[in-house]
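Any chance you could fold what I've pasted below:
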Amino acid sequence: MGVKQRVAGGGVDAFRVCFRKAWNPRMAVKPKPESPVTAHRRRQAARGLRRVEVQVRNEDAELLKRIAAALNDAQEAPAARAYLLERFGPPPKDFKQFLTWGPSFEELDLERSRDTGREIDW
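Have a look, this model is predicted:
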């Protein structure tokens, strides 16, 4: 059965024939190239480094940079890491451990006034 016969008959075959697209290698979807940032982070991860972003006060920014540099230096890293672990303890493994290891919630005042400070007319 030829194309004209199928198209003339209508139905699903006609739709498929009319809207069939020939494969064209120029129109094929090419994989998106890896961005330079992604490639850089992948190389850093292969070296065992990880990107960490924090927000600190202006006066603490330089101190934090020096701490990061000390942890990255092969000679200073063991002493800096030992001091930080002694001072702050090991990092928590999961959220439940963070809750037991982290801040004391008994000291926090979690009660708040429900008064919104304005009158509501119903």
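
Could you use CA atoms for every contact and neighbour count after this?
OK.

all helices in this protein, in order from the N-terminus.
3-9, 11-19, 36-46, 58-72, 77-88, 95-101 (DSSP state H).

how about these in JSON lines, adding mean neighbour count?
Formatted as JSON lines, those follow (neighbours: other C-alpha atoms under 10 Å):
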{"stretch": "helix 3-9", "mean neighbour count": "12"}
{"stretch": "helix 11-19", "mean neighbour count": "12"}
{"stretch": "helix 36-46", "mean neighbour count": "12"}
{"stretch": "helix 58-72", "mean neighbour count": "13"}
{"stretch": "helix 77-88", "mean neighbour count": "13"}
{"stretch": "helix 95-101", "mean neighbour count": "11"}
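
One more, please, to line up against the first structure:
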Amino acid sequence: MLSAGPERCPFDSWDSSWRLRGLAVVEFARRRGVATALLKSVIVRSHAKGARALWGMTRIAAVPVHTRLGFETIGTQYEVPPAGPHCSTFVRLTDELVSSLSDRQEAANGARRSDGRRRA
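Now for the predicted structure:
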């Protein structure tokens, strides 16, 4: 699950920023690319709707997924009770970023068999 929508970024002056909220993947589906697919989809869709930046309060465990997709961390780690340690993340949505994510998705889809499983 992941939601996003227009909300002014507290650490950037862009008027057209969107905030990420509630990235969650059920335990049995973790480490299978679900969070990456959700984030890619939000990046592409929010950019298409006019967003020029995404930001959020990211759990420390999810920071690597975000940074692989171009996000940077802002400031220092902080506690969000009862969820635990977080840091702020931010990415500018450029045509190049969106294009690179689309290219990676097409390459990944090409590596799958017709039944949806990865080719060996």
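
Tell me how they score on TM after superposing.
TM-score for the superposed chains, counting by TM-score structural alignment, normalised by the length of the second structure: 0.26, backed by 51 aligned residues with a C-alpha RMSD of 4.3 Å.

Could you check how many residues crowd around residue 59 of the second structure?
Residue 59 of the second structure has 20 neighbours, counted by other C-alpha atoms under 10 Å.

What's the separation between it and residue 86 of the second structure?
According to C-alpha to C-alpha, to the nearest Å, residue 59 of the second structure and residue 86 of the second structure sit 4 Å apart.

Please enumerate the strands of the second structure.
Applying DSSP state E to the second structure gives strands spanning 3-6, 17-21, 53-59, 72-80, 84-92.

so which of the ones you listed is the most packed in?
strand 53-59 (a mean of 23; mean count of other C-alpha atoms under 10 Å).

Span of stretch 44-58 of the first structure from start to end?
With C-alpha to C-alpha, one end of stretch 44-58 of the first structure sits 27 Å from the other.

repeat for stretch 46-53 of the second structure
Span of stretch 46-53 of the second structure from end to end, C-alpha to C-alpha: 9 Å.

And for stretch 86-95 of the first structure?
OK, stretch 86-95 of the first structure end separation, C-alpha to C-alpha: 21 Å.

ok, back up a step: now the strands of the second structure in a markdown table, with distance to residue 46 of the second structure?
As requested, the strands of the second structure are exported to a markdown table (distance: least, C-alpha to C-alpha, whole Å):
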| stretch | distance to residue 46 of the second structure |
| --- | --- |
| strand 3-6 | 8 |
| strand 17-21 | 8 |
| strand 53-59 | 8 |
| strand 72-80 | 18 |
| strand 84-92 | 11 |
